[in-house]
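>>> Sequence isn't available, so here's the structure alone:
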């Protein structure tokens, strides 16, 4: 079901899914062009992250972000990157890799990076440190087909006033830990309805 719902996502916006030379994989670009979910097709060639969210720094700079206060290696060309390096494994395919093939490899190698949010009926890729890219299990039944969720603390520590960020919602999001305990935590959330 995870793979078929991700395939539905890719098929819904094929013009927004392209090869990404910087990270050696694939990028799904949000309809506004400001955010991308990127996944590698070969972990041995990914420099810093194998799966990540890349987003425009401008709304955060306008809300007080001091770029120099962010951790090293997460800003490139006015884009902020949050993600995770999964391994240095060389991935091989039967024939030329496709975006869906690379996603299937990701699930085979790191199934624990996939999360499910029952209230939203969304699958998600856990990018660690509270950052998630999620998509609707069934886009026909959901008003929010994709979401970019950011842990705000790193940005707040670097000067962002969360109430002044435009284009992103700053609100509580319910998370469930491995013990089934629900906790409400603040996130920056940007959602898109694709269907």
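In hand now; what should we look at? Just so it is clear, the model here is predicted, and its values are computed rather than measured.
>>> From now on I want contacts and neighbour counts done on CA atoms only, so please keep to that.
Fine.
>>> how about residue 147, what does it touch?
133, 134, 135, 189, 190, 191, 192 (CA atoms under 8 Å, 6 or more residues apart in numbering).
>>> Use this one as the comparison:
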């Protein structure tokens, strides 16, 4: 009888080991990216009305209170950009930015109008970023984000001093989100490399009132060798 009990116990352990391993397995292949995904998912769950899906373009979007959006692809093979920062163009134009002087290989400008769902849209400045053209099947917004991060988890960095995650979209351009809602003054932050915008006419002395602020290179602890940037912070609950 004792031998039978030992055998049964051993069989149970053999069953539990792969189950426990599966529970601990990384979703993206990187601990910081896994934690960033968890934090991002918590934001989506807390503000479901801010999330939307654009079927024609195969992407998800999260609308921020002042009109900006953060977008990510549901099918990397169907889009030229897997991430996109969508910003209001007019405040930057009013601060001197000449849209025509921006590098058209890096920036997109979309004039005001209605989208294919009838929504009124303002003039928008878009910074797209492609991760991969790999075709993967996704199941919803969080799974779509996970599949993109899994393709290149090195895009995620954790900022220990400020308790937030950084999604690096080319040199100097970032989307940041809080590790935990309520833990930081800002829930999400858009960061843009300043020099290309300054070269296109942006006057950083005219940013007051736009929601954007100028940040000098090296002025942010824990941010490495980041260049001059302009930054806009968002408190989603407002």
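Perfect, thanks for sending it. Since we're looking at a predicted model, the values are computed, not measured.
>>> TM-score, when you put one on top of the other?
Once the chains are overlaid, their TM-score stands at 0.87 when taken by TM-score structural alignment, normalised by the length of the first structure; 186 aligned residues with a CA RMSD of 1.8 Å.
>>> Buried subset of the contacts of residue 147 of the first structure, written for ChimeraX?
Buried residues among those (16 or more other CA atoms under 10 Å), as a ChimeraX selection:
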select :133,134,135,189,190,191
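>>> in the contacts of residue 147 of the first structure, which two residues are the furthest apart from each other?
135 and 189 (12.7 Å; CA to CA).
>>> about what we covered before: so which of the contacts of residue 147 of the first structure sit within helices?
The members of those all map outside helices under DSSP state H.
>>> out of the contacts of residue 147 of the first structure, which are inside strands?
Counting by DSSP state E, these place 133, 134, 135, 189, 190, 191, 192 in strands.
>>> ok, so of these, who is nearest residue 153 of the first structure?
When those are compared against residue 153 of the first structure (criterion: CA to CA), the nearest one is residue 189, at 13.4 Å.
>>> At which residues are the helices of the second structure located?
Going by DSSP H, the second structure shows helices at 2-24, 31-46, 90-94, 141-151, 194-199.
>>> List the contacts of the most centrally placed residue in the first structure.
Closest to where the C-alpha atoms of the first structure average out (CA atoms, centre = their mean) is residue 133, at 3.2 Å. Contacts for residue 133 of the first structure were tallied using CA under 8 Å, 6+ apart; they are 37, 53, 124, 125, 126, 127, 146, 147, 148, 149.
>>> what residue of the second structure takes the place of it?
Residue correspondence, TM-score structural alignment: residue 133 of the first structure in this structure matches residue 175 in the second structure.
>>> ditto for residue 50 of the first structure
Under TM-score structural alignment, residue 50 of the first structure pairs with residue 82 in the second structure.
>>> Look at its match and say how many residues are nearby.
Using other CA atoms under 10 Å, residue 82 of the second structure has 25 neighbouring residues.
>>> now do the one 10 residues further on
In terms of burial, residue 92 of the second structure registers 23 neighbours under the definition other CA under 10 Å.
>>> which residues does the counterpart of it in the first structure contact?
Taking TM-score structural alignment, the alignment pairs residue 92 of the second structure with residue 60 from the first structure. Under the criterion of CA under 8 Å, 6+ apart, the neighbours of residue 60 of the first structure are 155, 160, 165, 166.
>>> that older thread, now, among the contacts of residue 147 of the first structure, which is nearest to residue 176 of the first structure?
residue 134 (14.9 Å).
>>> Leaving out the residues flanking it, which one is nearest to the closest one?
Nearest non-adjacent residue to residue 134 of the first structure, counting by CA to CA, 6 or more residues apart in numbering: residue 124, 3.8 Å away.
>>> Residue 165 of the second structure too?
residue 158 (4.6 Å).
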